[in-house]
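[1] Sequence first, then the predicted structure, then my questions.
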Amino acid sequence: MNVRQNGAARTRRILVGVNLAAAAVLASQLMVVAPANAVPGLVRVQTTGPANSDWKTTNAECPAGTTVLGGGGRINAASGQVVMDTMLPFVDGSAYSVTGREDDNGFAANWSITTTALCAPAPAGLETETMFSPDNSTDKSVTLPCTPGKKALGAGGELSGGLGQVVLEELRPDADLSSVTVTGAEDANGHTGNWRITAKAICVTPPAGLVRAAGPFGLLDSTSVKTNTATCPSGKRVHGVGGEIEGGAGQVRMTGVLATSSTSVTVTGMEDENGFSGNWGVRAYAVCA
């Protein structure tokens, strides 16, 4: 456990006797054919829950015959005073779940959660890995590897015991997709109680052309709201979602981490109601195939 504190090219066999001109025509035809989904039957499901001022959970359920490969969520109309402290796949793979909690100052207005799930019939080698951090009152991070030879499509994280006073700063598929990283940080008021991270990685036998796309990381500054979008390379679709806040010191919340289309992921960061004088940035990640 690593816990810190604070397509594939396709071989074409040409039979002996086929002339070179015919082979060239065949190659040209293969290049213009649109690629199939790396994971067949991939669909994106989106659900928006009720608007009120209570802590709440909204689940996006996968269609029958499919399982969740990844997901994310967005807090609607909360002005930076609601923390998404849970973004997790269901244990049985039937849905993706997002929970929001108001911070320790509360928030009088109504707000809601939009949750997305990326679903498909179970791909080869599907397994979900789980890791827990220590249970204490220290900022912490967990890096969870997939089984050797497998790659991460989706990620999940939960801040158990954070009670709206701990911010999810990273929910990130790592660069080579062999692991995911989940990081939590206490907010500006701190948190006297113990809390821990539950990290999830949805891992598969890597499909053809699997890559991680990252949004362009702009200059760090103190703009109160920032949005960043990661877009899949041409011909690829989003299979998993991730995001991170850099330099937020617990005073910046990810208020949106979700696939906004079949080819892009958008992440929004927002300073808390007291603002933040430091420089910070936000970045989106899309797992594409």
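    Okay, I see it. Numbers count the residues shown, from 1 in each chain.
[2] from here on, contacts and neighbour counts on C-alpha atoms
    Will do.
[3] got the contact list for residue 114?
    Taking Cα atoms under 8 Å, 6 or more residues apart in numbering, we find residue 114 in contact with 46, 47, 48, 49, 58, 73, 74, 75, 76.
[4] 10 Å instead, please
    Listed by Cα atoms under 10 Å, 6 or more residues apart in numbering, the contact partners of residue 114 are 46-50, 57-60, 72-76, 97-98, 256, 258.
[5] Can you tell me which of the residues you listed are buried?
    For the contacts of residue 114, a burial check counting by 16 or more other Cα atoms under 10 Å picks out 46, 48, 57-60, 72-76, 97-98, 256, 258.
[6] so residue 47 makes contact with residue 58?
    Yes - using Cα atoms under 10 Å, residue 47 is in contact with residue 58, at 7.4 Å.
[7] in which helix or strand would I find residue 107?
    When secondary structure is defined by DSSP states H and E, residue 107 falls outside every helix and strand.
[8] try this one next to it:
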Amino acid sequence: MTSTSATDSSAAKTVVLYCPTGTVSIGGGAYLTGALGQATIRQITPTTVLGRNALVVIGAEDSDGYSGTWHVTATNVCIPIPAGFRYVRVTASDPSLVWATAECAGQRIIGSGYTVSPTAKAMATGIEIDVRNRAYLSVEPSNVPGAVTPITGTVTAVCADSGLPGMVQTSASTPQDSSNPQTVTVTCPAGTQIIHIGGDLWRVRGHSVIDDFRIIQPDKVAVTGYEDELGNPDVWATEAYATCAT
């Protein structure tokens, strides 16, 4: 399911997408239109809202704001309730760098979500379906003046008693250079479709932000990094991760 917020100049925008009865959210994607590099996706979290399962997405401007109009579009991935379904959440705080992981002990990870504090940036988020069996989140403070520290990040692992059929991960990255923006797409293997999207900024990434975790098609995702308003003359790159299942 996909929905879009209002298009205006408000500093933060929230989209809540409810799952159909009998299904639960295992995560989803989101992307911004407008305010590119001057707003971030502060939250993509599967949760319960007023007794109903949903995905909550928040886009927010950086610490010195943005005068133009923009909006956030979100996509929720819902599946029939699997055996042993639960959310495991871990929160961490630090003045300069947060690394948080949430493990599905005794179970399998099938999705994830995250939330970061105001003026913080999610620099990497995703799931590892190998022996690490966990969700992860890397958070840094905005380098735009007025950013607040310490920063906080909460990562959510979506756990179940067994993995989804045919689960597999694939990834791709942009070249390491100083171009702006940097977009990379990943397509699922034949016969599978997207169940989770993750992404990462790396190398000299301090003045870059992820504006798009976009589910383009049932079997394709794109992750886009933009330089912030101060610019990033250094070498950096964007990486996208697709978790797929039959």
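    Sure thing, it's come through. This one's a predicted model, so the numbers in the text were calculated from it and none came from an experiment.
[9] Give the burial count for the closest residue to residue 245 of structure 2 other than its chain neighbours, as a bare number.
    Spatially, and ignoring its direct neighbours in sequence, residue 245 of structure 2 is nearest to residue 167 (4.3 Å; Cα to Cα, 6 or more residues apart in numbering). Neighbourhood size, residue 167 of structure 2 [other Cα atoms under 10 Å]: 16.
[10] Check the alignment and tell me where residue 167 of structure 2 lands in structure 1.
    In structure 1, the residue matched to residue 167 of structure 2 (TM-score structural alignment) is residue 210.
[11] How about residue 242 of structure 2?
    With TM-score structural alignment defining the correspondence, residue 242 of structure 2 maps onto residue 286 in structure 1.
[12] and its match, that one's in a strand?
    Yes - counting by DSSP: H, G, I helix; E, B strand; the rest coil, residue 286 of structure 1 is found in a strand.
[13] so what's it up against?
    Contacts of residue 286 of structure 1 (Cα under 10 Å, 6+ apart): 153-154, 172-173, 211-215, 229-232, 237-243, 258-259, 263-266.
[14] Look up how far residue 145 of structure 2 lies from the residue nearest to residue 245 of structure 2.
    Separation of residue 167 of structure 2 from residue 145 of structure 2 (Cα to Cα, to the nearest Å) stands at 42 Å.
[15] Please apply the same query to residue 219 of structure 2.
    39 Å.
[16] neighbour count winner among the two?
    Between residue 219 of structure 2 and residue 145, residue 219 has the larger neighbour count (other Cα under 10 Å), namely 20 against 11.
[17] can you tell me which residue in structure 1 aligns to the more buried one?
    Residue 219 of structure 2 maps onto residue 263 in structure 1, by TM-score structural alignment.
[18] How about residue 57 of structure 2?
    Residue 57 of structure 2 maps onto residue 98 in structure 1, by TM-score structural alignment.
[19] count of neighbours near the closest residue to its match other than its chain neighbours?
    Excluding the flanking residues, the one nearest residue 98 of structure 1 by Cα to Cα, 6+ apart is residue 87, at 4.5 Å. Residues lying near residue 87 of structure 1 (other Cα under 10 Å) number 29.
[20] Alignment lookup: residue 87 of structure 1 to structure 2.
    Counting by TM-score structural alignment, residue 87 of structure 1 lines up with residue 44 in structure 2.
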